[in-house]
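**Student:** Give me coordinates for this.
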Amino acid sequence: MADQSLGQPMLNLNNVSGLPRLDDLNEHTDWLRQLDITVHDFPYIDSILKQAFAEWRKQISDMPELGEVDVFLAGSCGEKLLIDSLNPRQLLERSWPSGMEEVIKESLCERKAIAVQKADGVYAAVPVHTRIHGELFAMIGCLMRESCTSEALLFAKMTARLYQTCFYRCFEGMFITDLVRIQQQAKREEQRRSKLFQMVQKLHDKIDVDSVLTEVFERVSNMYPNARLELLMSQDHVSFDPRVKSFQLLGQGDELLVRAFMEGRMQTRNIIDSTGDGESSLEIAVPLSGKQGVYGVFHLQIEREEIDDVDLQLISMLADTAGTAFENAKLYEQSNLLINELRLINELTKRLNQSLRLKEVFQFATEELLSIFQAEYCCISQVNKHTETFEIMSCNVPGLSKEHFSMTYGFSGLVYSTQEPIILSDFQAYGKVTSRFMEETNSRSLITAPLFVRGEVIGVIMLAHRKPRFFSYDNYKLLQVLSSHIGLAIANASLHAEVRRMANRDMLTGLYARHYVDDAIKEFQKRDANGSLIIVDIDQFKQVNDTFGHQTGDKILKQVCSIVKNSIRKTDIAARWGGEELAVYLPGASAENSYEIAETIRLRVAMDTDPPVTVSCGIAEWGKDDEKLSVESLFYVADMALYKAKNNGRNQTQIGSREDAPSL
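**Tutor:** Next up, the predicted model:
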């Protein structure tokens, strides 16, 4: 075994390629006899020399007593190793006699066996050579006190021969032991790789995140039944497995986990037994990471004797594989989530756009948001530019409906000032913002998003839940997407309401348009028992325009309209009938009631207009028992009454007769 060191823990088998399988060693052992030591191994064979000496001693234990004989073992350079006495009744002196040292030294110099008679007995020394190259690797010496030189020399040679046999038996046994250990290690490595390959196959078959984690837990439990394993994940992953926990970077005593998470590589730490007897277990922190980052840390604690460096490599490869599979499953889930989000956005947008009534849009948005995010509470507020406050437009908290809040109050004020969304894991721990919405509902989790229209914040959406850390980062991002569509729907509904308002109003006077009062009277006639209509006409209005100009005429028209609006009830409807004619419908009012209101209008117009003008009024009344019940007939009767007032000298009020209604 040239260039090999027997002091190493394992023999190098590079020079003995083509060895037979260990299962066939009983039939094929010739190759063992071709193995030998060389001078390069001599500095490292003391332990084998001593082991062979002990084996030799066992071999001769059954031999008859040989008298007073001491046997000595020395190394290849004559260094003293062992001494033994073959006479059990003799008390052996452990110090080497000087005569033995001299004889061994002489035998080493002459490279042959010698025997020398001295005063205390016969000293013999025999070199022990390697079996192939014949190199001297040990010395056997003996001291026989009752023998001649020839007998001592013969005994020493026989002892050396037997010792050589014992030495090579120990050497071959050690070699075979190393081979068995190599085979066992190779078998273990093969099993590990087989398990890793099977796990890789199974992990990459999984498309569900929780299934990936469960597979990892099962594999580690099978390989290391006594190990304690947990997975510390970032906040955006929620699992019902008790072994999966939230990763807290600020925890005390978690430096190992923090390092593994921040550095992205395995960290280990020896845990010393509390009794002080030494290392009892190994703590391992290995990151669960993919190409996009670190998702968590596997925390493993295992008995020290159950794991070695190869196991650490296996655990590291397992974690890397699990990280890749986890990332793939996560990406698959995210792609499905994105598809569902797009489908959800499309459906939500379609349903939002189905209604152009602002109240319905707010109510529908609240219901849908509660359902989508599984939130317990939802509040949508809108900026009221006239009062410079937030007005609660829709909320499932009864105490907050229709409330108004300052533009700087609470989370709505924070969102309005920063124009940024908010995600809050625990309101109780936050404590920087007061919020009636959170306090009245005892909520702890919150996500908010601004409602934008043309780059301006017009409102705020707030979703809350009583559990801490309820909303994920994906929820936070989805709300931002949905809020843009909800904001657009609100803007469309608001614009439609404004257009409808403008279409129903006269731009000059601010009164309702003619078609609006027509439609309103039709609805009232369907459900009311009676009602009245007043037509107001400004007397000689053309003369006013000709005298003072059309701008003054418009001014007088506005003055008259203002007097009309301030003289009627909130339930009454005032409209511009056309030109200088105005119409006032009074639901449920009799002709007598309408006459009083008309007179009030007439008198106030005469006193409060500048330049002063007068008006004439015509009144018509309808009831359920009328045969000629219609909007047209009602206006016809009122118009005839107005015509009568004009013919009678103007500046007066006349009540029309139902008999004047045209036939149908």
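**Student:** C-alpha from now on. contacts and neighbour counts both.
**Tutor:** Noted.
**Student:** wait, doesn't residue 285 sit right on residue 255?
**Tutor:** No. When contacts are counted by CA atoms under 8 Å, residue 285 is not listed as touching residue 255 (10.1 Å).
**Student:** Tell me which of these two has more neighbours.
**Tutor:** Each of residue 285 and residue 255 has its neighbours counted (other CA atoms under 10 Å); residue 285 has more, 27 against 13.
**Student:** tell me which element the more buried one falls in.
**Tutor:** strand 279-290 (DSSP states H and E).
**Student:** Give the helix, strand or coil label for the nearest residue to residue 318 once chain neighbours are set aside.
**Tutor:** Of all residues not flanking residue 318 in the chain, residue 196 sits nearest, at 6.7 Å (CA to CA, 6 or more residues apart in numbering). Applying DSSP: H, G, I helix; E, B strand; the rest coil to residue 196 yields a three-state assignment of helix.
**Student:** Neighbours of residue 196, how many?
**Tutor:** Using other CA under 10 Å, residue 196 has 18 other residues around it.
**Student:** now residue 464
**Tutor:** 28.
**Student:** ok so it is a strand residue?
**Tutor:** Yes. Per three-state DSSP, residue 464 lies within a strand segment.
**Student:** To compare with the earlier structure, here is another sequence to fold:
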Amino acid sequence: MTTKRTPSAAHLQQALREKTREVDVLHRISESISNQLDLEAVLKHIVEVVVEVTKADACLLYLLSDRQDELILRASKNPHPKLIGRITIGLGEGITGWVAQERTRVVIPSNASDDPRFKFFHNLPEDRHQAFVSVPIMAKKEVVGVINVQHKRPKRYRPDEIALLSTIANQVGGAIENARLYDQMKRKALQVETLSQVSETVASNRLIEDVLQLLVTMTAQMMSSKICSIMLLDEATGELRIEATQSLSEQYRRKPNLKVGQSISGRAVKDRRPI
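**Tutor:** Coordinates of the predicted model:
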């Protein structure tokens, strides 16, 4: 004799399946974050997992720019793979920009393009999607990005789905913070190594021209600078001339001397302070 399953039992089993799926998703993302130092690879894996578990038609992940005035598309699943790194959205611009500015999520089950916050972007045909969830990515209580999930057909998102996306966004925030700390450690290690090389170079018996050239090369590398130059003052003429530079441009190397007080370099010499 079989016992008919009661609705409450079915509900509990469904809840258990959803919780098991949630744990599995978070475990997979945690593994990706732990095993990958490359942030781009982590973000790519995250949007793939989100699309898989939410059955979404698209998932887009934006991160705040270094200037913190716009969002940059850094990972995408399904649409726009060639536009990663090239799409930018200002804070407060469209739904995505609004979410970043207000630090709160937006859930739209249908007719997303009718929302007053919606803005059409030529390269992002988001108006083709009916349902839309946008969640802020936080790190140390600061917004660092936004993750969007989109469906072409209307969809009433369940509370557990929204909660899962929020948890994933928190994990992304943690991954970004870890990546930043890793980059800081690399920069500090490079600074220590560079300073050590500078000390050895200055103490060596090399020609002054070789020493200066090595200094600009190492300084440019340490600061990720496109151009680094050392200019020396000719006291007889009161002019600054380029003595060493890592620029390969002959036009730059042949730049005319600068008068003290002329341009930023000349002002720094005249005022005897950094600018």
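**Student:** what residue of the second structure takes the place of residue 422 of the first structure?
**Tutor:** Using TM-score structural alignment, the partner of residue 422 of the first structure in the second structure is residue 106.
**Student:** Repeat that for residue 444 of the first structure.
**Tutor:** Using TM-score structural alignment, residue 444 of the first structure pairs with residue 130 in the second structure.
**Student:** Does its match touch residue 149 like I think?
**Tutor:** No. The pair residue 130 of the second structure / residue 149 is not scored as a contact, 11.0 Å apart, by CA under 8 Å.
**Student:** Compare neighbour counts for these two and give me the winner.
**Tutor:** Per other CA under 10 Å, whichever of residue 130 of the second structure and residue 149 has more neighbours is residue 149, with 24 against 19.
**Student:** got a list of what the residue nearest the centre of the second structure touches?
**Tutor:** Geometric centre of the second structure, nearest residue: residue 63, 4.5 Å, by CA atoms, centre = their mean. With contacts defined as CA atoms under 8 Å, 6 or more residues apart in numbering, residue 63 of the second structure is in contact with 71-74, 144-146.
**Student:** ok, now how distant is it from residue 208 of the second structure?
**Tutor:** Relative to residue 208 of the second structure, residue 63 of the second structure is positioned 45 Å away (criterion: CA to CA, to the nearest Å).
**Student:** Quick check: closest non-adjacent residue to residue 565 of the first structure.
**Tutor:** Of all residues not flanking residue 565 of the first structure in the chain, residue 574 sits nearest, at 6.8 Å (CA to CA, 6+ apart).
**Student:** where's the one you found, which helix or strand?
**Tutor:** Following DSSP H and E, one finds residue 574 of the first structure within strand 573-578.
**Student:** helices and strands around that strand, which ones?
**Tutor:** helix 514-527, strand 581-587 (3 or more CA pairs under 8 Å, 6 or more residues apart in numbering; DSSP states H and E).
**Student:** so where is it in the second structure?
**Tutor:** Aligned by TM-score structural alignment, strand 573-578 of the first structure corresponds to no residues of the second structure.
**Student:** How far off centre is that strand?
**Tutor:** 62 Å (CA atoms, centre = their mean, to the nearest Å).
**Student:** same thing with stretch 39-52 of the second structure?
**Tutor:** Averaging C-alpha positions (CA atoms, centre = their mean) puts stretch 39-52 of the second structure 14 Å from its chain's average.
**Student:** list the buried ones in stretch 46-58 of the second structure?
**Tutor:** Using 16 or more other CA atoms under 10 Å as the test for burial, stretch 46-58 of the second structure gives 46-51, 54, 56-58.
**Student:** now it: which residue numbers in the first structure?
**Tutor:** The aligned range for stretch 46-58 of the second structure is 365-377, by TM-score structural alignment.
**Student:** Which residues does that stretch contact?
**Tutor:** Outside of stretch 365-377 of the first structure, the residues within contact range by CA under 8 Å, 6+ apart are 348, 352, 378-380, 394-397, 441, 463-466, 471, 475, 486.
**Student:** please redo it, this time with the cut-off set to 7 Å
**Tutor:** Stretch 365-377 of the first structure has contacts (CA atoms under 7 Å, 6 or more residues apart in numbering) with 378, 394, 396, 463-465, 475.
**Student:** and which of those is nearest to residue 515 of the first structure?
**Tutor:** Comparing the contacts of stretch 365-377 of the first structure against residue 515 of the first structure with CA to CA picks out residue 394 as the nearest, at 31.8 Å.
**Student:** Neighbours of the closest one, how many?
**Tutor:** 25.
**Student:** so it touches residue 380, yeah?
**Tutor:** Yes. Between residue 394 of the first structure and residue 380 there is a contact under CA atoms under 7 Å: 5.3 Å.
**Student:** Specify the angle between the helix or strand hosting residue 595 of the first structure and strand 581-587 in degrees.
**Tutor:** Counting by DSSP H and E, the element that carries residue 595 of the first structure is helix 591-608. Orientation check (axes from the mean of the first three to the mean of the last three CA atoms, to 10 degrees): helix 591-608 of the first structure against strand 581-587 gives 140 degrees.
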